[in-house]
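A.B. asks: sequence? don't have it. structure:
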């Protein structure tokens, strides 16, 4: 099955690279910079990537996001509500901090919370903010939510190779997929750039289940 990219295929001068994984054929606009092939498995199942929802879910929902992206934050409550209501979705939130230093810091702190079991709570706190954030506002938001930003940063630094490597992977994957910004979703085998309301999200999940 082709990984649909709709508007992205209009990009001029980009050749398609076909990558096959277990019978799945999907089209990439670019190869990663190091020349390696990118497979669907690489995107959905990065071993360093924290997973929300049901880790054994029958459909994986991937979102490339930024903690300062207003459209990411506007749709996050619906996304999480659908994950909870469905019960069989595996959710992968791919940090792609493209809005500057505060976004990078937010990703670092939340990933630093993984080992303490606070990843979901820290992410939810920042995604609930309505606007762009300064670095101080990132720290203040986490503190108000009962988190310890200093401890989170120390934990991130202790495992920096893992987390920086993960964010590098995410950036390379976004480039290979030709993504133009956040949010962008992969649901099953379908790429859906741009924001999704809950109805479109449910439709995409149903389509993924129907094609499984």
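C.D. replies: Looks like it arrived, so ask away. Every value quoted in this text rests on a predicted model; they were computed, and no experiment measured them. Numbers count the residues shown, from 1 in each chain.

A.B. asks: contacts and neighbour counts: CA atoms only from here.
C.D. replies: Will do.

A.B. asks: ok, and residue 122, which helix or strand is that part of?
C.D. replies: Using DSSP states H and E, residue 122 sits in helix 119-127.

A.B. asks: against which helices or strands is the helix or strand just after that helix packed?
C.D. replies: Later in the chain than helix 119-127, the nearest helix or strand by DSSP H and E is helix 135-144. Applying 3 or more C-alpha pairs under 8 Å, 6 or more residues apart in numbering; DSSP states H and E, we find helix 135-144 packed against helix 101-112, helix 119-127, helix 149-158.

A.B. asks: show the residue spans covered by the helices in the protein.
C.D. replies: 40-44, 70-86, 101-112, 119-127, 135-144, 149-158, 160-176, 198-211 (DSSP state H).

A.B. asks: list the buried residues of the shortest one.
C.D. replies: To tie it back to what came earlier, the one meant is helix 40-44. 40, 43-44 (16 or more other C-alpha atoms under 10 Å).

A.B. asks: can you add distance to residue 63 and give these back as JSON lines?
C.D. replies: Listed next are the buried residues of helix 40-44 as JSON lines, based on distance: C-alpha to C-alpha, whole Å:
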{"residue": "40", "distance to residue 63": "14"}
{"residue": "43", "distance to residue 63": "11"}
{"residue": "44", "distance to residue 63": "10"}
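
A.B. asks: could you report the neighbour count for residue 197?
C.D. replies: Residue 197: 12 surrounding residues under other C-alpha atoms under 10 Å.

A.B. asks: comparison target below:
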């Protein structure tokens, strides 16, 4: 129980600094009393601290995050609001989020969706990601992206079928620029603390998992408001 109280005190102290609360002068005993009397502040404190940490991690990486591999973008390539998605073709939650992204693009004409291929679930994920980036270089990224997810988990057969459906040739999959992109995406994920897919970055916020169109839409609206 003492370790939990220690964490709570640290969180409250951090929240006090983040939110500008005037709690200076509170000793440990009074902090403990405050926490016991107002346990409802802890979720809010945790949320504020997490948001602060996200902003700190995202800010220095924003330009790199929002700059797509040439062609690996959905929606409006010149959009004023950017949604960054770390995705793996073997990820069922990524597949489930496809329709959410399509709905968000339809509802937000100023939305640019930057796809960062992050193949971490299987060797075939890497093969699919390489083909996707080759498709981007051929101007067929959106078609391949859609077909790959629709055809199921990545395998030599499904990758070949998705490429055929999208009109993509296998040429270019061994391009050094593709390997460099995948390495850069892995490095970005590590710096942001991303270890699963899908992961989303929009504005100063990071969301993890298949959070749904509503949560993503709220984050998009908040980012749009911050830029106007």
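C.D. replies: Good, I have the coordinates. All values derive from a computational prediction rather than experimental measurement.

A.B. asks: and the TM-score between them?
C.D. replies: Put the two chains on top of each other and the TM-score (TM-score structural alignment, normalised by the length of the first structure) is 0.75; 181 aligned residues with a C-alpha RMSD of 2.7 Å.

A.B. asks: what sits against residue 186 of the first structure?
C.D. replies: 60-63, 192 (C-alpha atoms under 8 Å, 6 or more residues apart in numbering).

A.B. asks: by neighbours, which of those residues wins?
C.D. replies: residue 61 (26 neighbours).

A.B. asks: give the aligned equivalent of that residue in the second structure.
C.D. replies: Matched to the second structure by TM-score structural alignment, residue 61 of the first structure sits across from residue 83.

A.B. asks: from residue 103 of the second structure, how far out is its match?
C.D. replies: 13 Å (C-alpha to C-alpha, to the nearest Å).

A.B. asks: how many neighbouring residues does the corresponding residue of the second structure for residue 123 of the first structure have?
C.D. replies: The alignment partner of residue 123 of the first structure in the second structure, by TM-score structural alignment, is residue 145. A total of 25 residues lie near residue 145 of the second structure under the criterion other C-alpha under 10 Å.

A.B. asks: residue nearest the centroid of the second structure?
C.D. replies: residue 200 (2.0 Å; C-alpha atoms, centre = their mean).

A.B. asks: so what's the counterpart of that one in the first structure up against?
C.D. replies: Aligning on TM-score structural alignment places residue 200 of the second structure opposite residue 185 in the first structure. Shown in contact with residue 185 of the first structure (C-alpha under 8 Å, 6+ apart): 61-64, 191-194.

A.B. asks: turn these into CSV, including distance to residue 161 of the first structure.
C.D. replies: Shown next, in CSV, are these (distance: C-alpha to C-alpha, whole Å):
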residue, distance to residue 161 of the first structure
61, 25
62, 22
63, 22
64, 20
191, 29
192, 30
193, 29
194, 30
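
A.B. asks: just the ones in strands from these, please.
C.D. replies: If you go by DSSP state E, these have 61-64, 191-193 in strands.

A.B. asks: tell me the one of those nearest residue 8 of the first structure?
C.D. replies: residue 193 (8.4 Å; C-alpha to C-alpha).

A.B. asks: ok, and the closest non-adjacent residue to the closest one?
C.D. replies: residue 184 (4.2 Å; C-alpha to C-alpha, 6 or more residues apart in numbering).

A.B. asks: so the one you found is in contact with residue 69, correct?
C.D. replies: No. At 11.2 Å, residue 184 of the first structure does not count as touching residue 69 under the criterion of C-alpha atoms under 8 Å.

A.B. asks: what touches both of these two?
C.D. replies: With C-alpha under 8 Å, 6+ apart as the test, residue 184 of the first structure and residue 69 reach no residue in common.

A.B. asks: centroid-wise, who is the farthest residue in the second structure?
C.D. replies: Outermost in the second structure, C-alpha atoms, centre = their mean: residue 29 at 40.5 Å.

A.B. asks: quick check: that one vs residue 11 of the second structure, distance?
C.D. replies: 15 Å.

A.B. asks: residue 219 of the second structure now?
C.D. replies: 24 Å.

A.B. asks: how about residue 151 of the second structure?
C.D. replies: Taken as C-alpha to C-alpha, the span from residue 151 of the second structure to residue 11 of the second structure is 46 Å.

A.B. asks: higher neighbour count, the two?
C.D. replies: Neighbours per residue (other C-alpha under 10 Å) separate residue 151 of the second structure from residue 11, with residue 11 holding more: 19 against 14.

A.B. asks: could you pull up the contacting residues of that one?
C.D. replies: Counting by C-alpha under 8 Å, 6+ apart, residue 11 of the second structure makes contact with 42, 45-46, 49.

A.B. asks: save the residues you listed as JSON lines, and put in neighbour count and distance to residue 71 of the second structure too.
C.D. replies: As requested, these are arranged in JSON lines below (neighbours: other C-alpha atoms under 10 Å; distance: C-alpha to C-alpha, whole Å):
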{"residue": "42", "neighbour count": "16", "distance to residue 71 of the second structure": "44"}
{"residue": "45", "neighbour count": "20", "distance to residue 71 of the second structure": "40"}
{"residue": "46", "neighbour count": "16", "distance to residue 71 of the second structure": "38"}
{"residue": "49", "neighbour count": "20", "distance to residue 71 of the second structure": "36"}
